[in-house]
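[1] Have a look at this prediction, sequence included:
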Amino acid sequence: MSDITSSLIVDFTSAVPETNRSKPPVERLLAGNPEQVARNYFSDSTGRFFAGIWESTPGKWRVKYSENEFCYITRGRVRIEHESGRGWTFSAGASFVIPAGFSGVWEVLEPTAKLYVIYEPA
């Protein structure tokens, strides 16, 4: 018999998320002192699919993605630069996908919040 709660809708307005406060690792930090909060509202049973809300104060750090991530910016502004030098700036209302294998820099230009959906390939 399966646990019925594992098949119910997860409503971000009423669910109690798993909350994690962090800062980028010092060896990846390029500027600022960004403080981040991730509120993970959903993780599937495989531990490879996640959804939640992430927030950060301004700062700049190197990233390397092993996961695929869909982002929807709800507040603020960010600049993301690929290691090749190509860059994108996103503000509230923008949505985009960062594919696994992306390597570059995240820069939070003003306090930012995003909805995220992450899939970590096997």
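    That came in fine, so what should we check first?
[2] alpha carbons only for contacts and neighbour counts from here, please
    Fine.
[3] ok, which stretches of the protein are strands?
    Secondary structure of the chain (DSSP state E): strands located at 18-22, 29-32, 36-43, 49-56, 59-64, 68-82, 87-91, 95-98, 103-119.
[4] Tell me which of these lies nearest to Ser7.
    strand 36-43 (11.5 Å; C-alpha to C-alpha).
[5] on that earlier part again, so can I have a markdown table of the strands of the chain showing mean neighbour count?
    Shown next, in a markdown table, are those (neighbours: other C-alpha atoms under 10 Å):
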| stretch | mean neighbour count |
| --- | --- |
| strand 18-22 | 12 |
| strand 29-32 | 14 |
| strand 36-43 | 19 |
| strand 49-56 | 20 |
| strand 59-64 | 19 |
| strand 68-82 | 19 |
| strand 87-91 | 14 |
| strand 95-98 | 14 |
| strand 103-119 | 20 |
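[6] this is the comparison structure:
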Amino acid sequence: MSVKILTPETGDPITPISEGWEVIEGNPVLWAWFEHTSEDGKLIEGTWRCTPGTFRAEYKYYEFVVMIEGVIEITPDGGETVVVRGGDAFAVEADFKGTWKIVEPVHKRFLVRLA
């Protein structure tokens, strides 16, 4: 078994909007760092930061999130809004479609399953 210490926010961040995400309100700016990929290439761990604004999001992959700070209102199509805050942990299923409203600047750690 090997263990890897993950250092957040090292190197240059990826700044473009992710595939499946579209700004629909405001002018949010986001930064993402991919800090580790599993040996089999199926898991990616990283850090994500974003300023206030609203996105239309369509997920292809499962994501587990630990919020460090900020507030997000997540509303699935046809569903009720879920509010997540710093200190919360949550999961987004691969078939999610809806909106992410960044209410307060967000700092989160994530794990995405690609397969």
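    Received the coordinates, thanks. Computed from a predicted structure; not experimentally measured.
[7] tm score of chain vs chain?
    Laid over one another, the chains give 0.86 as their TM-score (TM-score structural alignment, normalised by the length of structure 2), with 114 aligned residues with a C-alpha RMSD of 2.3 Å.
[8] re earlier: between the strands of structure 1, which one is nearest to Val10 of structure 1?
    strand 36-43 (7.2 Å).
[9] and for that closest one, what span of structure 2 is it aligned with?
    Using TM-score structural alignment, the residues of structure 2 aligned to strand 36-43 of structure 1 are 30-37.
[10] compared with structure 1, how much does that stretch deviate?
    Superposed on structure 1, stretch 30-37 of structure 2 shows a mean distance to its aligned partners of 0.8 Å (mean C-alpha distance after the TM-score superposition for structure 1).
[11] Against Val16 of structure 1, how distant is the counterpart of Arg56 of structure 2 in structure 1?
    Arg56 of structure 2 maps onto Arg62 of structure 1 when the alignment is built from TM-score structural alignment. Going from Arg62 of structure 1 to Val16 of structure 1 by C-alpha to C-alpha, to the nearest Å gives 30 Å.
[12] Leaving out sequence neighbours, find the closest residue to the aligned partner of Pro16 of structure 2 in structure 1.
    Following TM-score structural alignment, the counterpart assigned to Pro16 of structure 2 within structure 1 is Ser22. Leaving aside its chain neighbours, Ser22 of structure 1 sits nearest to Gln36 (5.2 Å; criterion: C-alpha to C-alpha, 6 or more residues apart in numbering).
[13] so Gly87 of structure 1 makes contact with Val78?
    No - distance between Gly87 of structure 1 and Val78: 10.5 Å, which falls outside the contact criterion (C-alpha atoms under 8 Å).
[14] Quick check: Glu83 of structure 1 vs Thr57 of structure 1, distance?
    On the measure of C-alpha to C-alpha, Glu83 of structure 1 and Thr57 of structure 1 end up 23 Å apart.
[15] between the two, which one's more packed in?
    Ranked by neighbour count (other C-alpha atoms under 10 Å), Glu83 of structure 1 and Thr57 place Thr57 first, with 20 against 14.
[16] From Asp44 of structure 1, how far out is the more buried one?
    From Thr57 of structure 1 to Asp44 of structure 1 the distance is 28 Å (C-alpha to C-alpha).
[17] likewise Val105 of structure 1?
    For Val105 of structure 1, the distance to Asp44 of structure 1 equals 28 Å [C-alpha to C-alpha].
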